[in-house]
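Peer 1: This is the structure alone, sequence omitted:
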């Protein structure tokens, strides 16, 4: 089971600690930090943290890619800092803002991220319901359909209410005043007046547009609300400002939306919807190729957030989303490429990463683990995925396929497309998106990294697993000159998090000190390893240590060797930093591929590098 607390601690430390963080939000797969000084972030240390896929810098944010478990890690950060926790949207912070485009992308991400899974989940329900009606599995005139349609359609219909909350958090406005404004936009009699002629407000004529599923009006008015509240709070007497401020804001804001913002946004939304429709009607294959080929590139740079509002605008204007259909090709193409890596690679570690990344991409539409962990580093699979996305997206768009709900593209969400457009071209497009990158990856291949375990086995190098849970530090930081200067051999040190030592490989116990503070092991290939728990802890004469093995005993990797009480040892005035060194340096003079940062027992720690003399001795 993943250790979310360890991941959270490692990430927070890697970004420079809580004091270097301005704000933190998360999206479907990433922690999105705004740092005071990005130069203080330790990218290598963060990437070495268990549970982290990679890091990225885009849109004025320092992004840590976690994958599907990001909400759990975010929650754990909330337990050890003032950031994270149960909140999902961060307010706009002071400090460097970056260029206007980056600020816009960051704003959209902060406002829409908390809503994404609710939109996707209810959208998926709506997709399944639409498929059930298409295939005649449910009668749309029944009360059962009435209930199912309401629970799947309500969130997208009342989207302005949700946006009012997240926008208020971002712009530092009063959430409940924002809800009052959004509620007026969706009030039944207002909705019923949509398109009615001869409407006026104190003699000012206006056109009532629909605010159901709308995006632009509520975001703009909440932004204006935030400035109005600051002004009124500064000017009004303290005795009345708490209730007079929302009264004045609502009295001005709602008519302003009805008379000015709503009609203008309605015109803009119509233009955007018509423009999207024109592209997909005139040259649909081109629109599909762009969305299918470059969606994942947009995701990498965080630019996809600029397109999310277009989905809801298109839905509000036309009742369908043409832009979403080709994205299915983009997502499934990258999932297929990583599936090709899974099939072709001989690297055991890479294969173990590719398996869950394939399932995550196909079933949930979460491709970050595939892209950042595998496809991008290997280059060719990512390129093959783009090729499949271009071709598949062009074919799907050529068939006029569209979605009738906002969904996260994946195989589970395919019912959102059923019955909407040319289903034959949909099947052909999806097949192309999946088969092309999969076959290209399997047949043409990629630069398959050598399996470290295989290399070690062939060269007589010895793979050493971590015997402790803790944090790896360089041996030079050990507060004991004999260890720090390498006098007792090369290796690393671990600052333990828990009081248990486990065998780092199959071995013979060659030294089991009665005091329990140290254990010596010999690998079958001859490497001899010393695990020394703490500094000068021999002086404790066995107190707070419990030795579990004896000299001459055979142990397997993962067997318990020693238990010790960290708190008691530290209370006695001793440092528990634990050096782990190869003592027969004549045969194994150096270590390689040493881990860093947080680590758990059983995870790779380093390789003991054998010399030719060692090989000859065998």
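Peer 2: Right, received. Where do you want to start? Please read these numbers as outputs of a predicted model, since none were measured by experiment.

Peer 1: rest of the way, CA atoms for contacts and neighbours
Peer 2: OK.

Peer 1: which ones are touching residue 531?
Peer 2: 518-520, 578-581 (C-alpha atoms under 8 Å, 6 or more residues apart in numbering).

Peer 1: Please apply the same query to residue 313.
Peer 2: Residue 313 neighbours (C-alpha under 8 Å, 6+ apart): 213-215, 269, 272-273.

Peer 1: The structure to be compared is supplied as follows:
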């Protein structure tokens, strides 16, 4: 394995990459994967990865990779890998949330109760999302033309006959995307509804052919075949031609998005109905043929005009608001966008933007939504830049990597999702400051009378020239960026507690954190950093205070050469050898040596801390507790086997990660019936996870054991 490959990268590669992951969670010691195909994993290769303690294949295509106490950090690092972000994230569960987790949770909370609404937004999203890269590419070509026009090198507003061939060719490069957008949307929408996407694309393409366009030609108008009436509401001519005796309204469908969305919804019903009635051996021919015969006329005569009117109506309504109260409109858009994007509710606005830039739209091919949207995007990027500055100041390598990638994607790609899901939704302090930046940018645009553009542009540094007036837009987005950046740089994006935890996790304030923990322990003097913890029992069992003329040897910390320390049982029950625990992760000793305890009879199982220390692991599910004892011994108490699947049901948790605990303090109360009814074992492994630091780890009890009775003896090497 290449030495340049990090542990998270090596693990992701070993499980087959993001595309092979169905779901991804972790518990107290291991990464848990559900895969499309677990056969691609080579167990020996996985176990050679630095930091991996073991690999455990599970039933079906589930797989577990044992990490130990660093599992939460490795889980976060895997989810923050560019490959995982590009795939949209696959993680779920406790211990940190991926981009997809945040998005799914927000959607479930906001609109999970209505399946039809949920399906509608997913339909919109999946019809447009695959087109974002080509829309971005086309918008950059337009931005290049705008820059050249600003220096009077070209004139993009000239008639085609007056343009040089080079400029016409460059125009064709970006117009290919926008003109044939209905075909692309139809293709994606058909895939979403699980019908042949080429059938959907072909139906829509019929309205873009030279033959269909010729129906609106001057030749047909001169012959009287096509008649046109001027419509003042949309400031355009409405033309009609009679086909087979029926009136057909002629529209320009280039750039339309509502028409293909409506058409495919109807086509899916027709197509699936034909599949049921047409014999299998002729479906390849007759299902597309009959779909064309039905849907091409229906689209041309009914759905096409209806879709155009819907798009025009929505565009006209928003244009009226923008014309009558531009400052209100310019503030509303950037203020609501930070909430629409996480919920997936921004797609209707994206559809309106595309409808507005269509040549025959009531807005004259100009969109007025993207300008205010730019204020939100740059406020978002300003917040990310401030987080990057903080991460550099705090030497927080993980956050620095996340913020750097997100800021680059934002400023040069106009993509807000890496910032939003990777940073902003994780820290509650960011949103209020970011919203102030949104408001400032919107107010500036509103006071200036609004900003428009003639293309669908990702609001990045590279596309500033496509907005008109460019200077007003540039000032507005700079103000939005600067406001968010200043506020978060000044006031921070984390609480004091969150920052302290992050710095400690990064090893930046390890000594300070240790001193703070010692100072917080009421039973120890302030300068007792080198003293043994009072709650740690030793085999010598020396008296706490010896006569002055016969001083007793002080008990040693567990990691001091030759020290012998006993760890007591955290619950009542029957001891079993670790090898008998029905989980290979524990029974093989890969996590550490120790014993299993089958809890004593009773409705409630009470688990307590074996000695004073700090909770390094304490997930919300309540199923596991990793305690770094003051003596230096690291203890893992795993309450039951696979009980992480209960997600906290039946577990009354009394503590949280980072808490100081004392000997005998309750960690959790477990309802036996809830766990057993769910089919999970209550066998509780008690392990010494830093076994490798000791000369021996012995189980010193057998049979029945009560809480606080000696269970495990650890002996440090002599030197």
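Peer 2: Sure, I can see it. The structure displayed is predicted, hence computed values, not measured ones.

Peer 1: Any chance you could compute the TM-score here?
Peer 2: With the length set by TM-score structural alignment, normalised by the length of structure 1, the two chains reach a TM-score of 0.63; 435 aligned residues with a C-alpha RMSD of 3.8 Å.

Peer 1: top of the contacts of residue 313 of structure 1 by neighbour count?
Peer 2: Neighbour counts for these (other C-alpha atoms under 10 Å) peak at residue 214, which has 29 neighbours.

Peer 1: and the gap between that one and residue 228 of structure 1?
Peer 2: 22 Å (C-alpha to C-alpha, to the nearest Å).

Peer 1: Structure 2: which residue goes with residue 445 of structure 1?
Peer 2: Under the alignment (TM-score structural alignment), residue 445 of structure 1 pairs with residue 492 in structure 2.

Peer 1: mapped onto structure 2, which of the contacts of residue 313 of structure 1 hold?
Peer 2: Of these, the ones still in contact in structure 2 (both residues aligned by TM-score structural alignment, their matches' C-alpha atoms under 8 Å) are 213-215, 269, 273.

Peer 1: quick one on the thing from earlier: closest one to residue 330 of structure 1 out of the contacts of residue 531 of structure 1, please.
Peer 2: residue 580 (46.6 Å; C-alpha to C-alpha).

Peer 1: still on that earlier bit, pull the number of nearby residues for the match of residue 445 of structure 1.
Peer 2: Using other C-alpha under 10 Å, residue 492 of structure 2 is surrounded by 18 other residues.

Peer 1: ok, average deviation of the helix or strand hosting residue 84 of structure 2 from structure 1?
Peer 2: Using DSSP states H and E, residue 84 of structure 2 sits in helix 82-86. In the superposition with structure 1, the average deviation recorded for helix 82-86 of structure 2 is 5.5 Å (mean C-alpha distance after the TM-score superposition for structure 1).

Peer 1: ok so, going back, show only the entries of the kept ones among the contacts of residue 313 of structure 1 found in helices.
Peer 2: 269, 273 (DSSP state H).

Peer 1: Where is the longest helix in structure 2?
Peer 2: Assigned via DSSP H, structure 2 shows its longest helix as helix 370-393.

Peer 1: what comes up buried for that helix?
Peer 2: Neighbour-count burial for helix 370-393 of structure 2, with 16 or more other C-alpha atoms under 10 Å as criterion, is recorded at 370-391.

Peer 1: by contact count, what packs against that helix?
Peer 2: helix 326-343, helix 397-413, helix 417-422, helix 430-447, strand 452-453, helix 470-491 (3 or more C-alpha pairs under 8 Å, 6 or more residues apart in numbering; DSSP states H and E).

Peer 1: which position in structure 2 aligns with residue 120 of structure 1?
Peer 2: The alignment partner of residue 120 of structure 1 in structure 2, by TM-score structural alignment, is residue 136.

Peer 1: in what helix or strand does that match lie?
Peer 2: helix 132-150.

Peer 1: Just give me the mean distance for that helix relative to structure 1.
Peer 2: In the superposition against structure 1, helix 132-150 of structure 2 averages 1.7 Å from its aligned positions (mean C-alpha distance after the TM-score superposition for structure 1).

Peer 1: hmm, who's touching the helix or strand just after that helix?
Peer 2: The helix or strand immediately downstream of helix 132-150 of structure 2 is helix 165-179, counting by DSSP H and E. With C-alpha under 8 Å, 6+ apart as the test, helix 165-179 of structure 2 has contacts from 134-135, 138-139, 141-142, 154, 156, 160, 254-255.
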